[in-house]
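>>> No sequence on hand, only this structure:
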């Protein structure tokens, strides 16, 4: 995930900067108008808008600004085990996706503000919505199509990569794309697939499941629940068989 600051801009509703974060896998983007450009603002934003909502990151990319490289940020990232990857002045493209969104947001705000340059804070959410639905140029090296979440399904798991990245395939058009594993959850009824799916999609520990992109899930918990169910079923069958055996004993009378 990349993080960057924009500004300073003319003061708008008490704010002069825009703090922006971009997920490199899903292209999810979040921006917030801020009064200051300091470590306290960033730490609060990362904790409340990323860690507490979506979980802990594997890595965070930023530039060498003192608002990103400081003791407060280092302490936060070390506490949660997040790798801080810093873009050098000679290779700023290592945080290039955040820079692309910065430019696009700035262009849209300039078009939307007209003569009132102090109104950009109110228009920031509208600019973000337009960005997420915009078709970018190939030269910008972004994903093909519109930047919007694909919260349909189920999808077929085709590959699993390091750092929690999962490749899935859409059966409707056979397209594949990669997503963060934290955004997946099992698609099932109890522990059995709906018969309308027609086939088992993916196997983990003998459990078949389909996937939709939505919220964090725990496959291990699902598998433990299945094992408990099977264990209980075996116990009940054994008990039933014992009872039947007792009926075969000769009548002592």
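The structure has been received and is ready for your questions. Everything numeric here is computed off the predicted structure, so don't read it as measured data. Numbers count the residues shown, from 1 in each chain.

>>> rest of the way, CA atoms for contacts and neighbours
Fine.

>>> can you give me the strands for the stretch 51-200 of the chain?
59-62, 83-86, 156-160, 165-169, 176-180, 184-187 (DSSP state E, counting those that start in this stretch).

>>> quick one, which of those strands is nearest to residue 19?
Smallest distance to residue 19 across these (C-alpha to C-alpha): 11.6 Å, for strand 59-62.

>>> Can you give the distance from that closest one to the centre of its chain?
Centroid separation for strand 59-62 versus its chain: 15 Å, with C-alpha atoms, centre = their mean, to the nearest Å.

>>> Repeat that for stretch 157-170.
Worked out by C-alpha atoms, centre = their mean, stretch 157-170 lies 13 Å from the chain centre.

>>> Ok, stretch 148-162 next?
12 Å.

>>> Just the buried residues of whichever helix in the chain runs longest, please?
In the chain, with assignment by DSSP state H, the single longest helix is helix 219-246. Within helix 219-246, the residues that qualify as buried are 223, 226, counting by 16 or more other C-alpha atoms under 10 Å.

>>> Use this one as the comparison:
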């Protein structure tokens, strides 16, 4: 008994209104067959019309013009035309008797639609032939059909879970909803099943559990669990978008506190801020890793020349040349001018890895404190922040730090500063004024070593808490990985962009948690090749797609705007 599966209609365009009746009826066939292509392609169908003249459509000799083009378009379909009088053609006739107004139709046509293509039905002979070619299923089929009593016990136990229906092998499946037969899928069809139940829009690229349950409730083949796991792990679209594991990679690797003040200095730029009354927009900050002492200055534009001048006047000429300078990978810090000065002073520059400012965490943390302090003293128009900056820097340097239990001022100068309020009230004479120089020096050094020990203890406690949520991950040279990049593309939603680009190739390891990588398909010209030092937390293993099977996805790069793109060729 016939029943309707889908309905479709559209209004004629202005030129189409001039067609003859036969041309309009033929146009309806061409449009309908094209619209319902996912249901009709690859199978025989019948076109039923109430226009008797179209019955000769498939047998028309020497067609030309509009009819010739239409017949050519219909050649890829297997169909015949049948006549049905209009009195019996009520289901389709109803759509033409009460057409919708044209504006409503035009508005509806502008709405984007998605069509999910269905696979061509597999014929029983080809399915049975593939099952007989499968080593595992063929053994079960022969046992069930021949009823051999000489089979081993293992085969007999396995065969108990299978049955043959119309020549096709199925596996019995028992679940709370009752017995169910699962198709024994031979190897030739597994890739299409995996793609349809994972990649298609109706499957949604869901994770392993949901995809596995969707497949195991319909099909069976040996090692189905591992097949689904391998397929999903190699899905390029999923790898680009989804994090591979809930915990982050890379244990904490804190920089050990130096032995002497200003042996290691972290430097950073803070801004841009509202332009001050004196034309300043940036703040350069330098902080000593042992004492937490801060040097700061307001800058007009934060160029490398201004950074170099700050380094010479505020660090080199006040505290001496440091051994190490830690900064991010900003242009001002990697410029040749500053690098030449550091080289002349024998300073080792340690830039952080890209998109991983945690290496310079002491400076980054002070930036938050600086913002809080500045916000409490700036004017309503935010133009006096540069005049407030020296005062709040002094306030920070004279405050006791929770980690060292000393103020940075005391660890640098060996004493606490005299504040304004200290001159108002009388204090007894200090007995420390006459302490011998050797004893005073010893006390200062003792405070610094105590601060260093307390910093070690605080770092150990932080590492313990951090490592509970992170795991150790290592890669070997030549491994392929995905690289996380915080892509921002104008006009696109950040939340819908892919998180990873690649693949990249591991070149070598530069430390416990840092690697040097390059694109897996670098330019042939070595001068154009670019490498990048990245933290392990930005990497995750690349799952290579299978060598054969249906198209999976195109690997997006950062230049693509972070879009995950799948192959849109039709399934067959």
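Here it is on my side, so go on. Given the structure is predicted, the values throughout are model-derived calculations rather than measurements.

>>> Would you mind putting the strands of the stretch 51-200 of structure 1 into CSV with mean neighbour count and distance to residue 150 of structure 1 alongside?
Putting the strands of the stretch 51-200 of structure 1 into CSV (neighbours: other C-alpha atoms under 10 Å; distance: least, C-alpha to C-alpha, whole Å) gives the following:
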stretch, mean neighbour count, distance to residue 150 of structure 1
strand 59-62, 19, 23
strand 83-86, 16, 28
strand 156-160, 16, 14
strand 165-169, 19, 11
strand 176-180, 16, 10
strand 184-187, 19, 11
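
>>> Please produce CSV containing those, extended by distance to residue 15 of structure 1.
Shown next, in CSV, are the strands of the stretch 51-200 of structure 1 (distance: least, C-alpha to C-alpha, whole Å):
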stretch, distance to residue 15 of structure 1
strand 59-62, 21
strand 83-86, 26
strand 156-160, 42
strand 165-169, 36
strand 176-180, 32
strand 184-187, 36
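
>>> Of those strands, which is nearest residue 145 of structure 1?
strand 176-180 (12.1 Å).

>>> In structure 1, what range does the helix or strand hosting residue 138 of structure 2 match?
Secondary structure from DSSP states H and E places residue 138 of structure 2 in helix 135-146. Mapped onto structure 1 using TM-score structural alignment, helix 135-146 of structure 2 spans no residues at all.

>>> Show me what that helix is packed up against.
On a contact count with 3 or more C-alpha pairs under 8 Å, 6 or more residues apart in numbering; DSSP states H and E, helix 135-146 of structure 2 meets helix 124-133, helix 153-159, strand 162-165.

>>> how far away is residue 187 of structure 1 from residue 125 of structure 1?
32 Å (C-alpha to C-alpha, to the nearest Å).

>>> Aligned to residue 10 of structure 1, what sits in structure 2?
Match for residue 10 of structure 1 (TM-score structural alignment): residue 274.

>>> was I right about that match contacting residue 300?
No - under the criterion of C-alpha atoms under 8 Å, residue 274 of structure 2 makes no contact with residue 300, lying 10.9 Å away.

>>> Overlap of the contact sets of those two?
Common contact partners of residue 274 of structure 2 and residue 300 (C-alpha atoms under 8 Å, 6 or more residues apart in numbering): residue 281.

>>> Mean neighbour count and distance to residue 296 of structure 2 added to the helices and strands packed on helix 135-146 of structure 2, as JSON lines?
Shown next, in JSON lines, are those (neighbours: other C-alpha under 10 Å; distance: least, C-alpha to C-alpha, whole Å):
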{"stretch": "helix 124-133", "mean neighbour count": "16", "distance to residue 296 of structure 2": "75"}
{"stretch": "helix 153-159", "mean neighbour count": "12", "distance to residue 296 of structure 2": "77"}
{"stretch": "strand 162-165", "mean neighbour count": "16", "distance to residue 296 of structure 2": "78"}
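
>>> Format the ones you listed as TSV; extra columns: distance to residue 338 of structure 2.
Below are these laid out as TSV (distance: least, C-alpha to C-alpha, whole Å):
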stretch	distance to residue 338 of structure 2
helix 124-133	70
helix 153-159	74
strand 162-165	76
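
>>> of all the ones you listed, which lies closest to residue 313 of structure 2?
helix 124-133 (80.6 Å).

>>> how far away is residue 414 of structure 2 from residue 406 of structure 2?
11 Å.

>>> And these two? Which one has more around it.
residue 406 (21 against 16; other C-alpha atoms under 10 Å).

>>> hmm, back to that, minimum distance to residue 379 of structure 2: which of the helices and strands packed on helix 135-146 of structure 2 has it?
Nearest of those (C-alpha to C-alpha): helix 124-133, 79.8 Å.

>>> Now do that closest one and helix 135-146, the angle between them.
110 degrees (axes from the mean of the first three to the mean of the last three C-alpha atoms, to 10 degrees).
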